[in-house]
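*Asks:* Structure, please.
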Amino acid sequence: MTRFDFNIHATDGAARTGVIRMQRGDIRTPAFMPVGTAATVKAMRPAEVRASGAEIILGNTYHLMLRPTAERIARLGGLHKFMGWERPILTDSGGFQVMSLGALSKLTEDGVTFASHLDGSKHLITPERSMEIQRLLGSDIVMAFDECTPYPATRVQAESSMLRSMRWAQRSRDGFDSGIDHASRSALFGIQQGSTFEDLRAVSAAKLIDIGFDGYAIGGLAVGEGQAAMFSVLDYAPGQLPADRPRYLMGVGKPDDIVGAVERGIDMFDCVLPTRSGRTGQAFTHAGPINLRNARFAEDEAPLDATCACPVCKTNSRAYIHHLIKSSEILGAMLMTEHNVWFYQQLMAGLRAAIAAGELTKFANDFRAQYGAR
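*Replies:* This is a model prediction of the structure:
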């Protein structure tokens, strides 16, 4: 069985489409990974997530280590069995969450000590512990433990943070390799840092390549810098990483962010936006996002998106979903989330087809023109 293999089938400019092959199934790229923070893609059953076209989901190391704990999940057969998802799972390292705790966390060369947001209990995550947690979960794609550089950062701050992440990357590599049973069937991704400084990102990429990873993530973006600054980094950062390995842009994003990032050579994405928006009344459509809480939808008999092929748009009106949301009915969040996840997966399918046909520029321009038309 193939542990990890990435084949590029077609390119269009900097964009690529291909397939990642792993023991639990193939992942067509560019791919969007719905976020299953606490062993669930919120408001959706695994079969519904799979029906949308999703081939891989993301699990959250920080939340799962606290509740129900990685050790308990391991005793119960691993994360796939625990949540009923048989296909690949990527787990983040926990670094972003513990860094975001701010005053509740303390960073040292060893790792990060933090207080649980659940009960205040103290925990330490090191690169080695992060690898252990992800091994206990049974992750298919493991992320190296890194320091997520805040934005804005001075050059001195960005360099210091990046270099620490590179030291942690080596420790993550060593810790991952020590779990022989896990390393024989899973993949490890390194994370490039360097904020918005091109030369620092070049140093980071070189150090990661020297260590050697199955894939490479671009970290430290989607942290408040705005789309223009993000795209400016993506104009060069993907090209600093190996062309024959997947490139993963962490925590992105909005549909137009994804289209622009694919044009710049990104292969993998994750974001809580489609599920979080679904729970708060926002639906993504080809004409842009709409807020179903708005009174103008109270008697609107149209589907959420007339061009969408999802089950929600086939059978439910905007008026009905508006009613559910205004009534605080759970079904409203479920239907909205299902539609949004389908919307993202249909977008990825369209991007893959456009790259394969050599028509990405037209697809992207048409999408942007329609998406911003409201």
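*Asks:* switch to C-alpha atoms for all contacts and neighbour counts from now on
*Replies:* OK.
*Asks:* which residues touch Met230?
*Replies:* Contacts here follow Cα atoms under 8 Å, 6 or more residues apart in numbering; on that basis Met230 touches Leu221, Ala222.
*Asks:* quick one more, to check against the first:
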Amino acid sequence: MFDFQIKASCSKTKARIGSFETPHGVVMTPRFMPVGTLGTVKGVTPSQLAGTGAQMVLANTFHLHLQPGEEVIANAGGLHSFMGWDGPILTDSGGFQVFSLADLNKIDDHGVSFRNPRNGSQIELTPEKAIEIQMSLGADVVMAFDQCPPYPSTQNDVEEACRRTNNWLERCVKVHSRKDQALFGIVQGGCFPSLRELSAKQICSFDLPGIAIGGVSVGEPVEDMHRIVKQVLPLLPEDRPRYLMGIGTLPEMALAVANGIDLFDCVLPTRLGRHGTALVAGERWNLRNARFRNDHRPLDKSCFCEACKHHSRAYLHHLIRSDELLGLSLLSIHNISHLIRFTSAMAKAIAEGCFSEDFAPWNTDSPARHTW
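*Replies:* Modelled structure (predicted):
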């Protein structure tokens, strides 16, 4: 259980193909993981989600605690049964809400006190509580409770967040008791190299089944994100899955895979879909634009998702312009498929020896063109 095997690696980069065993199936890496915050990937049914090639999906501890409550989900037999998804699930700890709901919370060494965004009541989330909730939810992979500092922050503030993240991880490890769950730690440190190095060494010392890099894609320049990935990856154990949190843009995914990242997640594909935008060959197409009104070609002829197999650009344009929910759902399905196809294409390119950190399989000059 939770065995991670490297199946192939790239001779020119640190990219690798891996398999990660969980109680609900094997996750082949590199792999993009769709986000289903409230136990649902917005606008996409579980069977449609499986059709995109998704293997592991995410849900959020904080939001499921607020609604419907972990007791309801536990009584349903756990999150897999509750949401009708029989594949692997990862639950975020709620640590990101420490960042995203900063105006509603108060942080100290004990934990975080929140004002409930639904009704204004006071709630408290501690490392122990976050793990207890996740054990009740029953996900395959659970994340340690951490403090994600905003960008920009002073070095003193980030140092304090790193100290708390390390101390909170120790408390998470003590309370976590489910053998059928893998607990991952999270490296923080903001944009400060010395703090990233310190955090990586501290988190690695717990010898957990997997490690994540957090605190990126929070407003910092993309060059800083690249630098952090390149700095931290050599500090992490090679025989464990490595997860870069909150990343879903293709250049950043390619560079991260080239440096040894295995897993990604991001709300971007469904968020874009709900706003009428499709991801096609690395571009973002606004389907509201008039140029699609009489375009009866598939959205992407190289894609075999439900939207591309059965519907034209003109039909999708019509649905979006008419504010039909089906259009938003089809674009979300396509966008998820696009990112999963991209990670699958990277895996094939690694196996065939034609992968690089600027991987772009739709480029006709690229030796990886046939992998897309």
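*Asks:* roughly how far is stretch 265-281 of the first structure from the heart of the chain?
*Replies:* Counting by Cα atoms, centre = their mean, to the nearest Å, stretch 265-281 of the first structure is centred 8 Å from the centre of its parent chain.
*Asks:* swap that for stretch 301-315 of the first structure, please
*Replies:* Taking mean C-alpha positions (Cα atoms, centre = their mean), stretch 301-315 of the first structure and its chain are 26 Å apart.
*Asks:* That one aligns to what range in the second structure?
*Replies:* When the second structure is aligned by TM-score structural alignment, the counterpart of stretch 301-315 of the first structure is residues 296-310.
*Asks:* wait, is Ala26 of the second structure part of a helix?
*Replies:* Wrong residue type there; residue 26 of the second structure is Val, not Ala. No: assigned with DSSP: H, G, I helix; E, B strand; the rest coil, Val26 of the second structure falls outside any helix and is strand.
*Asks:* Gln342 of the second structure -> the first structure?
*Replies:* For the record, residue 342 of the second structure is Phe, not Gln. Structural alignment (TM-score structural alignment) places Phe342 of the second structure against Leu347 in the first structure.
*Asks:* Would you mind getting the average deviation of the helix or strand harbouring its match from the second structure?
*Replies:* In this structure, Leu347 of the first structure is located in helix 330-357 according to DSSP states H and E. After superposition onto the second structure, helix 330-357 of the first structure sits on average 0.9 Å from its aligned residues (mean Cα distance after the TM-score superposition for the first structure).
*Asks:* Next, the buried residues of that helix.
*Replies:* Along helix 330-357 of the first structure, these residues count as buried under the neighbour rule (16 or more other Cα atoms under 10 Å): 332-356.
*Asks:* repeat for stretch 79-99 of the first structure
*Replies:* Along stretch 79-99 of the first structure, these residues count as buried under the neighbour rule (16+ other Cα under 10 Å): 79-80, 82-83, 85, 87-99.
*Asks:* What is the three-state secondary structure of Val19 of the first structure?
*Replies:* When the structure is split into helix, strand and coil by three-state DSSP, Val19 of the first structure lands in strand.
*Asks:* how many other residues sit next to it?
*Replies:* Taking other Cα atoms under 10 Å as the neighbour definition, Val19 of the first structure ends up with a count of 18.
*Asks:* tell me the contacts of it?
*Replies:* By Cα under 8 Å, 6+ apart, the contact set of Val19 of the first structure is Phe6, Asn7, Ile8, His9, Asp26, Ile27, Arg28, Thr29.
*Asks:* Name the nearest residue to it, sequence neighbours excluded.
*Replies:* Taking Cα to Cα, 6 or more residues apart in numbering, and ignoring the residues beside it in sequence, Val19 of the first structure has Arg28 as its nearest neighbour in space, at 4.5 Å.
*Asks:* For Phe343 of the first structure, see how far away that neighbour is.
*Replies:* 16 Å (Cα to Cα, to the nearest Å).
*Asks:* Point me to the helix or strand that includes the residue nearest the centre of the second structure.
*Replies:* Among the residues of the second structure, the one closest to the centroid is Asp265, at 1.4 Å (Cα atoms, centre = their mean). Using DSSP H and E, the secondary-structure element containing Asp265 of the second structure is strand 263-266.
*Asks:* got the contact list for Ser264 of the second structure?
*Replies:* Small correction: residue 264 of the second structure is Phe, not Ser. The contact partners of Phe264 of the second structure, by Cα under 8 Å, 6+ apart, come to Arg31, Phe32, Met33, Tyr243, Leu244, Met245, Gly246, Ile247, Gly248, Met253.
*Asks:* now for the fourth one: what does it line up with in the first structure?
*Replies:* Superposed on the first structure with TM-score structural alignment, Tyr243 of the second structure falls opposite Tyr248.
*Asks:* just checking, its match is part of a strand?
*Replies:* Yes: the assignment for Tyr248 of the first structure, made by three-state DSSP, places it in a strand.
*Asks:* residues near it, how many?
*Replies:* The criterion is other Cα under 10 Å. On that basis, Tyr248 of the first structure has 26 neighbouring residues.
*Asks:* Roughly how far does it sit from Pro238 of the first structure?
*Replies:* On the measure of Cα to Cα, Tyr248 of the first structure and Pro238 of the first structure end up 9 Å apart.
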